[in-house]
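K.L.:
Pasted the sequence and its predicted model underneath.
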Amino acid sequence: MTSSTPINIKASRRFRRLALNTVITLYCLIIAGGVVRSTGAGMGCPDWPKCFGRWIPPTKLSELPADYKTIYGAKLKGEIEFNPVKTWIEYGNRLIGAFTGVMIFLTLLASVPYLKSGSKKIFYYSLAAFLLVGIQGWLGSKVVSTELMPVMITLHMLLAIVIVFILLYLFTWSSFSQRILEFGINKRILNTLGWVVLTFSLLQILLGTQVRENIDEVIKIFGYEARASWIDKLDYRFYVHRSFSILILAVNLFWFYEVTNNGSDRLLVKLSKLCVAILVVELASGILMAYFGVPPYAQPVHLTLAILLIGLQFVVWLLVNKNKYLVKGQEVGGIGVDEILLK
């Protein structure tokens, strides 16, 4: 039976930095995806992985063949019109996606030393994130080839959330697993509330994708010039999404109350306050879209805040269940970053 080798401080800090930077890069990718959707640039590049058959997209119409509509129009029902702004927005999204893959691969390399420690699962989670990014890239190609089919867009979003969760788990484990948390209430209460909050947040995100699909349907009929009247033409999905936000707010406020008013750990209090603050801003961005003509900048902000919120909620849930998910098999040197949050 071979003994495990503790991870040294240098390797631990390297992995923690890479995990954090990869999470940040992934959120940048989510922002880019939101910009693509809000600007209608999803088909700015009608083919994949190239863009108009080129690795470097064209910047003007003269760079395309004269029969480009014949070449690419069949895929888009003959509605293709070259728009360099939309083309480069979509291509920028692809570049950020490729860079995210590189960052996750570097995180995977940094996790290799854990294979010889008592925390082999860190390597396997890193490997899972790397493989899932490959699948995400494949799903991205299917989003293009199916001409933005709603179910493919929803699957694309769900997989992005799964990857966010894996990377946040790796960062939380490497940063907080050695911290002793002090609970003033029964952890079972926080654990149950955490499940409810995460479930509701995920449902709300899925409802949001349905609303976005409804907006796309309205756009096909009335066009982008009717932006100010989009909301008035939406169906029941918008009203379900809007009403459900009230329940989301109530559950999160109750969760916040339980964490802050019963002597719980200061780190959890800080994170729960941040969750409520993000939720308030997210609701404000939703109100902005609903009553001010769906401004283009509001949608990526709304989407990013939703993913950031569910990510932080997941971190809090992990910390509540620290002894179950973050400590077992832990052999690592160094300190976390919680002292920064507590300043």
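P.N.:
Ah, there it is. Here the structure is a predicted model, which is why all the values come from computation and not from measurement.
K.L.:
make it CA atoms for all contacts and neighbour counts henceforth
P.N.:
Noted.
K.L.:
residues near Leu341, how many?
P.N.:
10 (other Cα atoms under 10 Å).
K.L.:
Might you report the residue contacts of it?
P.N.:
Listed by Cα atoms under 8 Å, 6 or more residues apart in numbering, the contact set of Leu341 reads Leu267, Lys270.
K.L.:
this is the comparison structure:
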Amino acid sequence: MEKTYSTWFVRLNWISLVLIFLVTIAGSFVRITGSGMGCPDWPKCFGQWIPPTDEAVLPDNYKDIYSTKRAKKIEKFSRFLGAIGFQSEAQKIRNDKSLLIEQDFNAQKTWTEYVNRLVGFLAGNAVLLVFLWVIAKYRQRKLVFLATINLIFLMFQAWFGSIVVATNLVPWTITVHLFFALLIIAIQVFILLQVAPSQRIKLPMTAAMR
């Protein structure tokens, strides 16, 4: 006999899936519009939780400020890569001075990136709620594992998003970022298949065999 789950729990999982998918779509839009560096820092945007709409409100030397911060993050990330055996990539990133070039302020790109982060924040909270709900009420081994691993991957994704920004959109970091986004979607779909079996898609061939 299959375990039944509350309607609201199933709905929360659907909401999580939709939000995660929207983050991926928003990320693609950010990439297409070249808005990835619309916010030069993370998690804030130009040091603010709500980004500016006019360059006039920024310090005159804002490019130097964020370039200096970026250099420190790049050095830390390079040391991390070297420590796990990727000395070649670490050296490339450390020696690539183009990564320190700051873009001119563009309100449209800034807000495009900000909306992407905002949707990501909502998705993260939804996944966290799923995890807490599972721990508090259901505690099934498989479900606990899936909810836990999804939350861990999402936290990694958030951290790695800061690395993508810090390294000024190095191509391979974007690829890794996208890979984990797709992996998180896959896990969330699998969770839904566990909690809402009645909503599984029945293939015609499967139905004919019954």
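P.N.:
Arrived safely, thanks for sending. From a predicted model like this one, the values you see are computed outputs, not experimental measurements.
K.L.:
Superposed, how do the two chains score by TM?
P.N.:
The TM-score (TM-score structural alignment, normalised by the length of the second structure) is 0.76; 176 aligned residues with a Cα RMSD of 2.2 Å.
K.L.:
Give the equivalent position in the first structure for Trp172 of the second structure.
P.N.:
Residue correspondence to the first structure (TM-score structural alignment): Trp172 of the second structure is matched to Val151.
K.L.:
What is the helix or strand harbouring that match packed up against?
P.N.:
Using DSSP states H and E, Val151 of the first structure falls within helix 150-176. Applying 3 or more Cα pairs under 8 Å, 6 or more residues apart in numbering; DSSP states H and E, one finds that helix 150-176 of the first structure contacts helix 9-39, helix 120-145, helix 187-222, helix 298-320.
K.L.:
mean shift of it relative to the second structure?
P.N.:
In this overlay with the second structure, the average offset of helix 150-176 of the first structure from its partner residues is 0.9 Å by mean Cα distance after the TM-score superposition for the first structure.
K.L.:
which stretch among the helices and strands packed on helix 150-176 of the first structure comes nearest Tyr72 of the first structure?
P.N.:
With respect to Tyr72 of the first structure, and counting by Cα to Cα, the nearest of these is helix 120-145 at 11.3 Å.
K.L.:
give me every residue that touches the nearest residue to Thr173 of the second structure once chain neighbours are set aside.
P.N.:
Once flanking residues are discounted, Thr173 of the second structure sits nearest to Val164: 5.7 Å by Cα to Cα, 6 or more residues apart in numbering. By Cα under 8 Å, 6+ apart, Val164 of the second structure lies in contact with Val170, Thr173, Ile174, His177.
K.L.:
do that again at 7 Å, thanks
P.N.:
Val170, Thr173, Ile174 (Cα atoms under 7 Å, 6 or more residues apart in numbering).
K.L.:
quick one, what contacts the nearest residue to Ala71 of the second structure once chain neighbours are set aside?
P.N.:
What sits nearest to Ala71 of the second structure in space, not counting adjacent residues and going by Cα to Cα, 6+ apart, is Leu100, at 6.6 Å. By Cα under 7 Å, 6+ apart, Leu100 of the second structure lies in contact with Ser67, Arg70, Ala71.
K.L.:
Of those residues, which is the most crowded?
P.N.:
Arg70 leads these on contacts (other Cα under 10 Å) with 23 neighbours.
K.L.:
separation between that residue and Phe77 of the second structure?
P.N.:
10 Å (Cα to Cα, to the nearest Å).
K.L.:
One more: Leu12 of the second structure?
P.N.:
35 Å.
K.L.:
likewise Phe21 of the second structure?
P.N.:
Relative to Phe77 of the second structure, and taking Cα to Cα, Phe21 of the second structure is found at 28 Å.
K.L.:
same check, this time on Ala71 of the second structure
P.N.:
From Ala71 of the second structure to Phe77 of the second structure the distance is 10 Å (Cα to Cα).
K.L.:
ok so, going back, buried set for the helix holding Val151 of the first structure?
P.N.:
Neighbour-count burial for helix 150-176 of the first structure, with 16 or more other Cα atoms under 10 Å as criterion, is recorded at 150, 152-161, 163-176.
K.L.:
What is the neighbour count of Val10 of the second structure?
P.N.:
So Val10 of the second structure, with other Cα under 10 Å, has 19 neighbours.
K.L.:
That one pairs with which position in the first structure?
P.N.:
By TM-score structural alignment, Val10 of the second structure lines up with Arg16.
K.L.:
Go ahead and confirm its match touches Tyr169.
P.N.:
No: contact criterion Cα atoms under 7 Å: Arg16 of the first structure and Tyr169 do not qualify, at 11.1 Å.
K.L.:
Residue range in the first structure corresponding to stretch 42-59 of the second structure, please.
P.N.:
So stretch 42-59 of the second structure sits over residues 48-65 in the first structure, by TM-score structural alignment.
K.L.:
Give me the contacts around the matching stretch.
P.N.:
Contacts for stretch 48-65 of the first structure (Cα under 7 Å, 6+ apart): Cys45, Pro46, Phe82, Pro84, Ser141.
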